[in-house]
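Engineer: structure here, sequence nowhere to be found:
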């Protein structure tokens, strides 16, 4: 029987720190002889202890891999064994393997070798095998757990012992807990802590809190735990918050309190961080974008600032919010409430009649909002016939917002028609998930905020002030080719004579109203690079801007607060607020936390989707194929923004495979085809809230051959 890499590594570990290849060969032969002597060989076959060519190949491959990974060091004709233990964080890669990243390699951890370690834990592990191009290791010690608490479902009970299955961890992990003094039922959910001990042959846990399966408070706890989101604010009182502003601060501010000013926000909003005003003079228009001056209250390096840096953003989970800043600030001191004097950083922008920016200035300001409007009320004013100042002002704002929007489209902005998801609640219970209605008032605010972000970015760049920028790089060549192939299947073509952004926008216009409109918009979105925060003003491809930053939401985004401080250093003619090294660190952290927030918010929508659909299993829906993979077809219900999958293994009329070139699932025998963008009927077959999973099965298809 040939040697295994496990045997080679085990023998290397037993050799002296410095050894030769001959030493290793001898050790392996000795081991083979010892094993041979402990059992009787078959009578007909005489076994040799000599190493075969296959053995030597295993030895060479294993040692070579160990050298590359740093577990061995070659010193002339000898080898020095380094530590076979590694320290790192348990993660899950794209293939859903549990790994530790070490020296730019992924070290695999099999389920049986994890012990009690979970994703995110910092551990020590020892490598013991090399196979299929990867080292395998077993966890020896957990140094620090990422999560103090875990979420589990109670799967059974025997007397005073409950069995639980942990959720949101790699593999199938069970635990046991003593429930002698706790009232629980099968399929309840629990918040638990792992003790590190064992009970009834399983990892022991202590139940901290129990939720019934119908209690939707559990959804918030689950998602918060799943993504390790922050707890309630602990930084309160006078640790970094200036409750009152000194007279010297008020004296340097420009007084906008006599300027007619409005806010336009959602019905339930409390953190009003932007307000707008407008003036016209002949063919010129002046826009004022007033942004809450959070930097006047949150001082750099204060406990509150450090906490905001760690959070990076506010997390919007259904009808609940985990704010970046304490509510003392976000909903009160910084919130631009109607009729209350508030401190701002105000961008003044002068435009010509075609929407070209002619002059930009920024000031520390103080405002008093005249009217707090909801998007719905502002939309009514836009389409109304009133003659009052409020109606005239809002209509004037909307007319100019249309000019700005048209200019941006002419400049190459991509207007993706991807409707937001709106989750409707009734007494804290999800009632409906629907496509959000985009109003004219939404467009108004969007255009004004984009103008401010662009103008601030350009000013900081031209004055060479170190700052953070919102960067969205152009599509990669590979993504462009993939997009071209997809569009070709639909009979569409990117015009090489036009700039890429403008050509793609032309295609988006052409598919409006077509059955595959949403899919085309989605594929274009997926073809684009992810935006991030960086120190180089590389522009924003999707918006068609050469200059762009985030300035308008400092209550809920940490990068905006940083940009405020950078802009203030320019206004005050002082040294830059940050070094390049500091900005790089802030940008990387903020980008990472933004991705966490996006994943958490998507998962909350998935949970609510599961709750909406759980009593509709067996119903048939009109769906559109929104994605294809080797595992199945992703489908979206046409009448509501709920997605699921049709696994290929569940399609029984043929053996289906992915045909990547034309984004099609094809049956090998009958050549039946299902293509990205096809509308079909599908029956809801499975809703699993534990896995956040919704499955469908084919009801009928286009039957193309």
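Structural biologist: Perfect, thanks for sending it. These numbers come from a predicted model, not from an experiment.

Engineer: okay, CA-based contacts and neighbour counts for the rest of this
Structural biologist: Will do.

Engineer: which strand or helix spans the spatially closest residue to residue 317 that is not a sequence neighbour?
Structural biologist: Leaving aside its chain neighbours, residue 317 sits nearest to residue 601 (5.6 Å; criterion: CA to CA, 6 or more residues apart in numbering). Element membership for residue 601, per DSSP states H and E: helix 580-613.

Engineer: please point out which parts of that helix sit buried.
Structural biologist: Buried residues in helix 580-613, counted by 16 or more other CA atoms under 10 Å: 583-584, 586-587, 589-591, 593-594, 596-597, 600-601, 603-613.

Engineer: other SSEs contacting the helix or strand that it is followed by?
Structural biologist: Using DSSP H and E, the helix or strand that directly follows helix 580-613 along the chain is strand 620-628. Applying 3 or more CA pairs under 8 Å, 6 or more residues apart in numbering; DSSP states H and E, one finds that strand 620-628 contacts helix 517-527, strand 632-637, strand 679-688.

Engineer: another one to put next to it:
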């Protein structure tokens, strides 16, 4: 297909080379190297026969690097034109202390205060020395980094930026067909390009930022619910079996584990005392509820 379009192969190779240069530059600034496992159910008639892992490839890497670059350029363009913007913010992790502990368990000393460059160096090293378990480590770090949010940024503002990407100026702009914050940014961008008035006042932009964050959280919950129901359906024939797992969440609302054998996460309903994010344990599958997406485990000592 590529050969059928004259010059397309050379163009793609050029894009790939530039994308890798962008990636290398971001990593030198402290952008985090993370590798998570995403899965989709494989159906055999009305039964799920497997949970297939979706592999990240070079083409997806190319697109992601260009999108990140475009999002940064758009945010800076609006600031340079004295326009407000809707920023994507990931604050310094509140649980940095636990990240420091995890690094120490792997023989690395991190600073006592959040430092994305130091964390990136640790991640790159771990990916090299233990690539098999790097996705598990990545998921643990992502959980400890905390969720992102949308915030209104005024010209000359001072929002904290995006810790994981190690950028100060960042907003979502490349997918207005599926994400409302991107549509807001596109409207701001068009107004700036046409020298038109700002289409949103500060109060409206603040409300939109809060609304977008809430709706993103709601959408993520639905997506997780569907994934959990699929996983519960897949695991219902494995009740009573034991698995190796690691802790992905530990809070007042519950403790969560992810299996090493399958890309499945569930709640640890017994034996959760004294464990924290990143700890490896042995669990037994106690029950599943497909309709509600519940997967319950107990710890095996």
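Structural biologist: Sure, I can see it. Because the structure is predicted, anything quoted here is derived from the model rather than measured.

Engineer: quick one: TM-score?
Structural biologist: The TM-score (TM-score structural alignment, normalised by the length of the second structure) is 0.85; 294 aligned residues with a CA RMSD of 3.0 Å.

Engineer: now for the helix holding residue 601 of the first structure, which elements pack on it?
Structural biologist: Helix 580-613 of the first structure is packed against helix 217-226, helix 303-311, strand 315-317, strand 429-435, strand 532-534, helix 558-571, strand 679-688, strand 693-700, with contacts defined by 3+ CA pairs under 8 Å, 6+ apart.

Engineer: state the span of the second structure onto which that helix is aligned.
Structural biologist: Per TM-score structural alignment, the counterpart of helix 580-613 of the first structure in the second structure is residues 202-235.

Engineer: over to stretch 553-570 of the first structure?
Structural biologist: Matched against the second structure by TM-score structural alignment, stretch 553-570 of the first structure falls on residues 175-192.

Engineer: out of the helices and strands packed on helix 580-613 of the first structure, which comes closest to residue 454 of the first structure?
Structural biologist: When these are compared by CA to CA, helix 558-571 sits nearest residue 454 of the first structure, at 12.3 Å.

Engineer: residue in the first structure paired with residue 52 of the second structure?
Structural biologist: Using TM-score structural alignment, the equivalent of residue 52 of the second structure in the first structure is residue 434.

Engineer: you'd agree that match is up against residue 421?
Structural biologist: Yes: counting by CA atoms under 8 Å, residue 434 of the first structure does reach residue 421; the two are 6.0 Å apart.

Engineer: what is in contact with the two at once?
Structural biologist: residue 641 (CA atoms under 8 Å, 6 or more residues apart in numbering).

Engineer: on that earlier part again, among the helices and strands packed on strand 620-628 of the first structure, show me which one is buried the most.
Structural biologist: Counting by mean count of other CA atoms under 10 Å, strand 632-637 has the highest mean neighbour count of these, with a mean of 22.

Engineer: could you give the angle of that strand to strand 620-628?
Structural biologist: 130 degrees (axes from the mean of the first three to the mean of the last three CA atoms, to 10 degrees).

Engineer: and stretch 105-118 of the second structure, which residues are buried?
Structural biologist: 108, 110, 114, 115, 116, 117.

Engineer: try stretch 93-107 of the second structure
Structural biologist: Neighbour counts over stretch 93-107 of the second structure (16+ other CA under 10 Å) mark 93, 96, 97, 98, 99, 100, 102, 103 as buried.

Engineer: repeat that for stretch 48-68 of the second structure.
Structural biologist: Here stretch 48-68 of the second structure shows 48, 50, 51, 62, 65, 66, 67, 68 as buried, counting by 16+ other CA under 10 Å.
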